[in-house]
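J.: Below are the sequence and a predicted model for it; my questions follow.
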Amino acid sequence: MSLSATQTKPLTKPSMHMLCHQAPVIPVLTIHDLGHAVPLAEALVAGGLPVLEVTIHTPAALAAIPLMARVPGVTIGAGSLLNSQHVNQAHQAGATFASSPGATRQVIDACKDLALPLLPGAASPTEITDLVNYGFDLIKLFPASAGGPAALRSLSAPFPKVHFIPTGGISQDDALDYLTLPNVACVGGSWVAPAQMIQEEHWGGIRKLAHQARLLGNGH
C-alpha cells in the first residue's frame, strides 16, 4: 500500500533543510568500536563537517550516538532506521534527526510522534511521489549510484519543488557532479571516514578528507 493512500498529518522538518546549509557532505558512519566514536566525531568536525549520520546496524552504534553528541559543534543523526523500534531507540540515544534507506508509514509516523526530523529514502519516481504526497520536499535518493547525476537531472522536471540528498556509492571523485545540480541540497557519503582509517585510528587523515569534502561546497 502506498504512503499516500493512508496519509496522516505531514511531518514538519524545517531543521532538515538547515542541516544541509552547514556542510555540503553528511558523513555516513559505521561504528564498530565504541572507543572510536569521540575521536572520529572530533576529526570530522575539525575538518568542517559537523552533521554526522551514524548507522544503527552495529552493536556499538546506539551507545556511540550520545558520546558523539557531546563533541562541541556536532549534530548527530541516526541512519538505517527500518521500523518504529529503531526510531524509538535512536530518539532515546539522543539522535537529533533520523534517516531511512526507504520510507515506510511505520517509520514516518514514529518520527512524527516523537517530533524527530526524518530524511526518508526513495529509489524510484513512485516512492518519491508517495513522499511528496505525504508532505516531504527533502528526500534521500538511495542508492544514488544506481542512476547517478543523470537520474537527478531527469527528476527535476516532474518534481520541481523537491530537493534531494543523494547517498550511496558517492565518492570524492564524483561528489561535485551531484553538488552542482540545482535540486541537490547536499550529499551523504562514507568516503570521508573509510573503515580502514577508522580501524587504524588515523584521525588526521580523516580530518584531511573532511576538509577536502568541505571545500566541495565552495562552488555549490
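T.: Sure, I can see it. Residues are numbered from 1 along each chain as shown.
J.: going forward, measure contacts and count neighbours with C-alpha atoms only.
T.: OK.
J.: all strands of the protein, in order?
T.: 25-29, 51-55, 75-79, 97-99, 118-119, 121-122, 138-141, 163-166, 187-189 (DSSP state E).
J.: tell me which residues in the last one are buried?
T.: Meaning strand 187-189. Residues of strand 187-189 classed as buried: Val187, Gly188, Gly189 (neighbour count, 16 or more other CA atoms under 10 Å).
J.: Take the strands of the chain and write them to a markdown table, including distance to Lys112.
T.: Listed next are the strands of the chain as a markdown table, based on distance: least, CA to CA, whole Å:
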| stretch | distance to Lys112 |
| --- | --- |
| strand 25-29 | 22 |
| strand 51-55 | 19 |
| strand 75-79 | 15 |
| strand 97-99 | 11 |
| strand 118-119 | 8 |
| strand 121-122 | 16 |
| strand 138-141 | 15 |
| strand 163-166 | 20 |
| strand 187-189 | 23 |
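J.: this is the comparison structure:
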Amino acid sequence: MRYYNQTNYPHVPYPTLTDLPELGRSDTTVRDAGCGLCASCMVVENMTGREFPLIDCLELSINVNANHSPGTDLTVLGPYIAERFDLDLVITDDPELLRAHLKKGYMAVACSAGDRPEEDYIGVFSHGGHFIAVVGIEEDGEHITVLDPSLMPDKYQEDGRRDKVIVNGNVLHTTMKVLAEDCRYREIKYYADGDFKKWLEQEEPDANKDRYFLFSPKASESR
C-alpha cells in the first residue's frame, strides 16, 4: 500500500496562512503542514493505481490557493484533485455517509479535530487538526483501515490513544466509532488563542464543519 509520511519532508517548503499576511509563514514545510497533501496522495494512488507525487499535490495546492489556511484547505483542493483524476467528490460531516462510501470499496480523507480539553478528550490521531487517509472497512462495517501521514514510533501508546488503534507497520486499524468521535466538530470558542483560532474566526461559520472528503470513480466509470 502506498504511504507518505510528512515527517520525511522537512526540506520541502510549503508556505501557509496566506489569507492572513500578518500571520502567513514562508518557512513552513511539508513536515509542519503537509498532512492534507500526504493524505490526498495516498487516497488517489491507492484507490486509482495512478501516480500522484507529493510535489505535484503541493504545487496544485499552492496554485489554487488551498494553502491559504494553516495547512491545506481540502474544500478548495479536493475538487481540483477530483477533476484531475476523473473522480467524484462528496464533502460531508456525516460519518454514516463515510461508512457507506467505504463499504463500496472507495476511500476518503478525514479531518481529526484533535484534543478537546473542555471535555477532557485527548485526540487520537492528533492533538491538533490533522488529515488522515481512510482506505478500507471490514465486512462488519465498523472496523476500518487508516493511513496516518504523521505516524511516529509510540504515537499510539499515549494515554487516550492506547487501545483505540492497532499499529501494523504503516497501517492503522481502528473503528468507525473512534474515528467519528475524533473528527467531531469543535466550536471555535474552545480553541486555544493563536494563529489557528484567528484563521478560524475569519472563515465562514460553517466552513470547517465538514470532516470527510469522499473520493470515488465517476459514476459513469464505476458501472
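T.: Yep, it's here. These numbers come from a predicted model, not from an experiment.
J.: Send over the TM-score of the superposed chains.
T.: TM-score of the superposed chains, computed with TM-score structural alignment, normalised by the length of structure 1, equals 0.32; 129 aligned residues with a CA RMSD of 6.4 Å.
J.: coming back round to it: and the strands of structure 1: which comes nearest Gln212 of structure 1?
T.: The closest of these to Gln212 of structure 1 is strand 25-29. By CA to CA, the value is 10.3 Å.
J.: how close does Pro27 of structure 1 sit to Val187 of structure 1?
T.: 9 Å (CA to CA, to the nearest Å).
J.: cool, and Ile65 of structure 1?
T.: For Ile65 of structure 1, the distance to Val187 of structure 1 - CA to CA - is 21 Å.
J.: how about the buried residues of strand 187-189 of structure 1 in JSON lines, adding distance to Ala90 of structure 1?
T.: Below are those laid out as JSON lines (distance: CA to CA, whole Å):
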{"residue": "Val187", "distance to Ala90 of structure 1": "22"}
{"residue": "Gly188", "distance to Ala90 of structure 1": "19"}
{"residue": "Gly189", "distance to Ala90 of structure 1": "20"}
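J.: ok, so of these, who is nearest Ala78 of structure 1?
T.: Nearest to Ala78 of structure 1 among those, with distances taken as CA to CA, is Gly188, at 12.8 Å.
J.: Quick check: the closest one touching Ile165?
T.: Yes. Assessed by CA atoms under 8 Å, Gly188 of structure 1 is found in contact with Ile165 at 6.5 Å.
J.: related to what we said a few turns ago, just so I know, which of the strands of structure 1 lies nearest Gly148 of structure 1?
T.: strand 163-166 (8.7 Å).
J.: That closest one packs against which elements?
T.: strand 138-141, strand 187-189 (3 or more CA pairs under 8 Å, 6 or more residues apart in numbering; DSSP states H and E).
J.: mind putting these in CSV, distance to Val51 of structure 1 included?
T.: CSV is the format used below for those (distance: least, CA to CA, whole Å):
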stretch, distance to Val51 of structure 1
strand 138-141, 15
strand 187-189, 10
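J.: nearest to Val54 of structure 1, of these?
T.: strand 187-189 (11.4 Å).
J.: which secondary structure elements does that closest one contact?
T.: strand 25-29, strand 163-166, helix 175-179.
J.: on that earlier part again, out of the strands of structure 1, which is closest to Arg207 of structure 1?
T.: Arg207 of structure 1 lies closest, by CA to CA, to one member of those: strand 25-29, at 11.8 Å.
J.: Kindly reformat the helices and strands packed on strand 187-189 of structure 1 as CSV containing mean neighbour count and distance to Ala150 of structure 1.
T.: Listed next are these as CSV, based on neighbours: other CA atoms under 10 Å; distance: least, CA to CA, whole Å:
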stretch, mean neighbour count, distance to Ala150 of structure 1
strand 25-29, 26, 19
strand 163-166, 26, 12
helix 175-179, 20, 9
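J.: Which one of these lies nearest to Ala210 of structure 1?
T.: That would be strand 25-29 among these, by CA to CA, at 8.6 Å.
J.: Hey, what's the angle from the closest one to strand 51-55? Just curious.
T.: Here strand 25-29 of structure 1 runs at an angle of 30 degrees relative to strand 51-55 (axes from the mean of the first three to the mean of the last three CA atoms, to 10 degrees).
J.: Can you give me the neighbour number for Asp130 of structure 1?
T.: By the criterion of other CA atoms under 10 Å, Asp130 of structure 1 has 18 neighbours.
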